[in-house]
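Participant: need a 3D model of the following:
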Amino acid sequence: MINPLNKIIGQEKVKLILEKIISSGKISHAFLFRGLEGVGKEDVAIRFAQAIVFSSNIPKEKKQNYISQIDKLTEPFIKYIFPLPRGKNEVDDDNPYEKLKQDEIELIQEELAKKATNHFYKIQIPKANNIKINSIRDINRFLSLSYDESIKRVIIISDAHLMNEPAQNALLKNLEEPPANIIFILCTSYPERLRETIISRCWNLNFQPLDQKEVEKVLNEKFEIDDSLARKISLLSNGSVTQGLKILNYGLEELKENVIKILRYSFGKKFYSAYKEFENIGKDSDTEYLEIIISLLIHWLNDFNKFRTSSGEIVFRDYQETFEKFYSRYPDINLLPLANRLDEISTRLKNNINLNLAISNIICEISSVIPAK
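Facilitator: Modelled structure (predicted):
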């Protein structure tokens, strides 16, 4: 039987820490897995739960059975908490599923089945905007289930930053007086949205972006994306499987073509034409799409520096002529400050900056690097 931690893709430092924790026999009652979305935090959390069982002194048959149940997110050895929609007339004392419609429950079951098959899969449920207090209170039901008391059980909270204030308060009570044999693992890309009293009661582990090969492997093995496309997407993913999947969803070639047009019009100070390329973004208030466009704009700027110095792999290789023409006109231009300013705009998007203002800033920033004639 293979140690489940050895199935983790990437995150070698985190894996080493978890191995040492298990070997010590002194496992904290709460962990905070923090890092970019799509770097495997929840996969590691599930593998960690399995590894605890793997290291336990129980018969092999039981061990295999328990590890299999955890892999499928099956209670009573693991509880997976995630954002859910709120049912009609639902109150905080209701069971989290009690007031949901049947089609909502069926969708949730389908999404959980996908998650159990692929731990990198991101559950998607309409109107599931936060983790409700009754989902946290449901921990009491989980605690009452009968189980093999020689095994520690794990509660994983996905997108922990989406707990509303009552939910965070309810969780804090559990962390202050942790139940016996229970380990909490909070996974989040935004730890700053959690109460400091929660963070301070957790063993914090920072997850790094995956490297290009690791993203490629996940896309290929977990999402069955063919080798060539997985490789192209992984180069643009910024170390995040989630980012890679978003690029795939919007269409890689279409995105790259849009980026080239935005750059061409903005460098040429054709502001109206540049803005038209963003028109659908502003109309649909699609922050996610705009973040991807900014990311690809930065990739093109970095590619230009690689082209100029003949170093590194160029993502926009299919648009070689854009580098050649731009270099012939502006051989000494420094685009690094522009890349930094675009990155700042992307960061401000997370703070609900107006999209039209962001788009205008992007166009102005790009056009400003070209000297006036």
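Participant: contacts and neighbour counts: CA atoms only from here.
Facilitator: Fine.
Participant: and the gap between residue 243 and residue 289?
Facilitator: 10 Å (C-alpha to C-alpha, to the nearest Å).
Participant: quick one, which of these two is more surrounded?
Facilitator: Comparing residue 243 with residue 289 by other C-alpha atoms under 10 Å, the one with more neighbours is residue 243, at 24 against 18.
Participant: quick one: list the elements packing against the helix or strand containing residue 31.
Facilitator: Under the criterion of DSSP states H and E, residue 31 resides in strand 30-35. For strand 30-35, the elements it packs on are helix 41-54, strand 182-188, strand 203-207, judged by 3 or more C-alpha pairs under 8 Å, 6 or more residues apart in numbering; DSSP states H and E.
Participant: repeat that for 7 Å
Facilitator: The helices and strands touching strand 30-35, judged by 3 or more C-alpha pairs under 7 Å, 6 or more residues apart in numbering; DSSP states H and E, are strand 182-188, strand 203-207.
Participant: give me the contacts around it.
Facilitator: With C-alpha atoms under 7 Å, 6 or more residues apart in numbering as the contact definition, strand 30-35 has outside contacts at 41, 183-189, 191, 201-208.
Participant: what of stretch 275-288?
Facilitator: 258, 262, 290, 355, 356.
Participant: which of these has the most neighbours?
Facilitator: Counting neighbours by other C-alpha under 10 Å, residue 262 leads the contacts of stretch 275-288 with 25 neighbours.
Participant: contact partners for it?
Facilitator: 274, 277.
Participant: for this protein, which helix is longest?
Facilitator: Assignment by DSSP state H gives helix 287-309 as the longest helix of the chain.
Participant: buried ones in stretch 366-373, by neighbour count?
Facilitator: By 16 or more other C-alpha atoms under 10 Å, the buried positions in stretch 366-373 come out as 366, 367.
Participant: over to stretch 280-288?
Facilitator: Using 16+ other C-alpha under 10 Å as the burial criterion, the residues of stretch 280-288 that qualify are 281, 282, 287.
Participant: ok, the last one to residue 64 distance?
Facilitator: Think residue 287. Taking C-alpha to C-alpha, one finds residue 287 at 44 Å from residue 64.
Participant: what do you get for the second one?
Facilitator: The gap separating residue 282 from residue 64 is 52 Å, by C-alpha to C-alpha.
Participant: buried deepest among the helices and strands packed on strand 30-35, which one?
Facilitator: Comparing the helices and strands packed on strand 30-35 by mean neighbour count (mean count of other C-alpha atoms under 10 Å), strand 182-188 ranks first with a mean of 23.
Participant: next helix or strand past it?
Facilitator: helix 196-199.
Participant: contacts for that next one?
Facilitator: With C-alpha under 7 Å, 6+ apart as the test, helix 196-199 has contacts from residue 172.
Participant: one more, so I can put them side by side:
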Amino acid sequence: MKSYLEDIKDQPEVKRTLTQFIISDKIPHALLFSGQEGIGKDFCAIRFAQEVNSRFVKNRLEAERIISGIENFSEPYIKFICPLPRGKSESELDGPYEKLSEEDLECIKEELSKKISNPYYDLEIPNANNIKINSIRDIKKFLSFSIETSFFRFILISDAHLMSEAAQNSLLKSLEEPPAGFIFILTTSQPDLLRSTIRSRCWNLNFQPLSNDGLSSILTNFFNINESLANSIAPFAGGSVSIAVKLFEHDFETLINKVIVFLRQSLGKRYNSAFDEIKYFLTDNSGEMLKLLIYLVIIWLNDVQKFRYQTGNYYFNKHVETLEKFNNRFPDLNVNQIVNKLEQLQSAVSLNINLNTIAINLIMELAKISSIKVN
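Facilitator: Model prediction:
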């Protein structure tokens, strides 16, 4: 019989632990899936819910119905909770969707439909900045909904770290003693933002970045990206589907070429030209493109170190001449120090600091390198 866990790319330790829970018939009532964004934590939660019910539900037709219901985020089989916008005049006593506009509801419906079709899809719901206490309180209704059941019912809280303090406090009451047959799964890229009392009530499973082969397969099968391009993008994505999709959406080859041109202008102290190049990465107000630029510059600097020690496997393998020229000119440069400064700028993007200010600082940090005296 096929195991639904086989669909999960990589994550051998996670799959081994989940399989052992099922075999031993000792499934924790709450699980915490931790790891960077875009590595399939939600997908794993869905497949685990399906695997559990396929093993324990004896009636084949009933099992198929339950498994389909889980696939489609249908209650009473699974309750899917994610960040949502606040409605006009919404209070904590309202239902999570009650005061939302028709436009918001339609957008949420479309986004969830995309997530159902592609579990690796990142939801893009405008103004959905946190998980509302209304959504968490709604869990109590789900837990109290009494039906004759022979199956396990799941509560999947995606991006659990985005729960407000009040929402986390409310969740604690449900986590302490859930009714039999209910299993909570929380997924998060920032477990430290969850209260320690929540973390201590969950069995924590740490997910690793995807392998290049695993990531390439996901890009091909779930995003219809041709295999050759998927193989080119995967090494740059740091094991994350989210980053890989951003690279694809912004025309990967064009993006890489723009990064190289930007580096040449900045390192050459051609400030106006460098700023002209960086404007391409300032077109979105969210700062995601600027973060992507800094991320790629850091990868290039890491390649500089690889070239210095002749370890090979360069990400910028089509631009090896830039690595050679840089190392010939700055053989003793402390690259780690530069990377640390750039990582600070990358973090600053999320702090609502003016993007132009960050862009100028990025150019200046790179231009400083050219002022270093060569022995």
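Participant: mean per-residue distance, the longest helix of the first structure versus the second structure.
Facilitator: Superposed on the second structure, helix 287-309 of the first structure shows a mean distance of 2.2 Å to its aligned residues (mean C-alpha distance after the TM-score superposition for the first structure).
Participant: buried set for the helix or strand just after that helix?
Facilitator: Next along the chain after helix 287-309 of the first structure, taking DSSP H and E as the criterion, comes helix 320-329. Neighbour counts over helix 320-329 of the first structure (16+ other C-alpha under 10 Å) mark 322, 323, 327 as buried.
Participant: now do the same contact list for residue 103 of the first structure.
Facilitator: For residue 103 of the first structure, the contact set (C-alpha under 7 Å, 6+ apart) is empty.
Participant: helix, strand, or coil at it?
Facilitator: Secondary structure for residue 103 of the first structure, judged by DSSP: H, G, I helix; E, B strand; the rest coil, is helix.
Participant: measure residue 136 of the second structure to residue 188 of the second structure for me?
Facilitator: 16 Å.
Participant: I'd like to know how many residues surround the nearest residue to residue 313 of the first structure once chain neighbours are set aside.
Facilitator: With sequence-adjacent residues excluded and distances taken as C-alpha to C-alpha, 6 or more residues apart in numbering, residue 313 of the first structure is closest to residue 306, at 7.4 Å. When counting by other C-alpha under 10 Å, one arrives at 16 neighbours for residue 306 of the first structure.
Participant: so residue 306 of the first structure sits right up against residue 317, yeah?
Facilitator: No - in this structure, residue 306 of the first structure is not within contact of residue 317 by C-alpha atoms under 7 Å, at 10.9 Å.
Participant: and the angle for the strand holding residue 31 of the first structure with strand 182-188?
Facilitator: With axes from the mean of the first three to the mean of the last three C-alpha atoms, to 10 degrees defining the directions, strand 30-35 of the first structure sits at 20 degrees from strand 182-188.
Participant: contacting residues around residue 11 of the first structure?
Facilitator: 207, 208.
Participant: same deal with residue 346 of the first structure?
Facilitator: 291, 294.
Participant: tell me the secondary structure at it.
Facilitator: helix.
Participant: and what of the one 5 residues further on?
Facilitator: Using three-state DSSP, the structure places residue 351 of the first structure in coil.
Participant: which SSE is residue 239 of the first structure in?
Facilitator: Applying DSSP H and E, one finds residue 239 of the first structure in no helix or strand.
Participant: mind listing what it touches?
Facilitator: Contact partners of residue 239 of the first structure, counting by C-alpha under 7 Å, 6+ apart, are 39, 209, 210, 211, 212, 215.
Participant: rerun that using 10 Å as the cut-off
Facilitator: By C-alpha atoms under 10 Å, 6 or more residues apart in numbering, residue 239 of the first structure lies in contact with 36-39, 208-216.
Participant: by neighbour count, which of the residues you listed wins?
Facilitator: When neighbours are counted by other C-alpha under 10 Å, residue 215 leads the contacts of residue 239 of the first structure with 30 neighbours.
Participant: now stretch 174-193 of the first structure, how far from the chain's geometric center?
Facilitator: Taking C-alpha atoms, centre = their mean, to the nearest Å, the mean C-alpha location of stretch 174-193 of the first structure is offset from the chain mean by 19 Å.
Participant: ok, residue 231 of the second structure to residue 51 of the second structure distance?
Facilitator: For residue 231 of the second structure, the distance to residue 51 of the second structure - C-alpha to C-alpha - is 30 Å.
Participant: tell me where the stretch 51-200 of the first structure has helices.
Facilitator: Listed in chain order, the helices of the stretch 51-200 of the first structure (DSSP state H, counting those that start in this stretch) span 60-71, 102-117, 133-137, 139-144, 165-176, 196-199.
Participant: on average, how far is the fifth one from the matching bit in the second structure?
Facilitator: By that I understand helix 165-176 of the first structure. Helix 165-176 of the first structure sits 1.4 Å off on average (mean C-alpha distance after the TM-score superposition for the first structure).
Participant: pull the distance from that helix to the chain's centre.
Facilitator: For helix 165-176 of the first structure - counting by C-alpha atoms, centre = their mean - the centre lies 24 Å from the chain centre.
Participant: so that helix corresponds to what in the second structure?
Facilitator: Helix 165-176 of the first structure lines up with residues 165-176 of the second structure when matched by TM-score structural alignment.
Participant: now do the buried residues in the matching stretch.
Facilitator: For stretch 165-176 of the second structure, by 16+ other C-alpha under 10 Å, it's 165, 167, 168, 169, 170, 171, 174, 175.
Participant: now do stretch 347-362 of the second structure
Facilitator: Across stretch 347-362 of the second structure, burial judged by 16+ other C-alpha under 10 Å covers 348, 349, 355, 358, 359, 362.
Participant: show me what contacts the last one?
Facilitator: Pointing back at residue 362 of the second structure there. 266, 275, 278, 290, 294, 341, 342, 345, 346, 356.
Participant: and the fifth one, by the same measure?
Facilitator: Residue 359 of the second structure makes contact with 274, 275, 278, 279, 281, 282, 290, 293, 294, 345, 349, 365, according to C-alpha under 10 Å, 6+ apart.
Participant: dump the residues you listed to JSON lines, plus distance to residue 115 of the second structure.
Facilitator: Compiled in JSON lines, the contacts of residue 359 of the second structure are given as follows (distance: C-alpha to C-alpha, whole Å):
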{"residue": "274", "distance to residue 115 of the second structure": "38"}
{"residue": "275", "distance to residue 115 of the second structure": "37"}
{"residue": "278", "distance to residue 115 of the second structure": "33"}
{"residue": "279", "distance to residue 115 of the second structure": "32"}
{"residue": "281", "distance to residue 115 of the second structure": "27"}
{"residue": "282", "distance to residue 115 of the second structure": "28"}
{"residue": "290", "distance to residue 115 of the second structure": "26"}
{"residue": "293", "distance to residue 115 of the second structure": "27"}
{"residue": "294", "distance to residue 115 of the second structure": "29"}
{"residue": "345", "distance to residue 115 of the second structure": "32"}
{"residue": "349", "distance to residue 115 of the second structure": "27"}
{"residue": "365", "distance to residue 115 of the second structure": "40"}
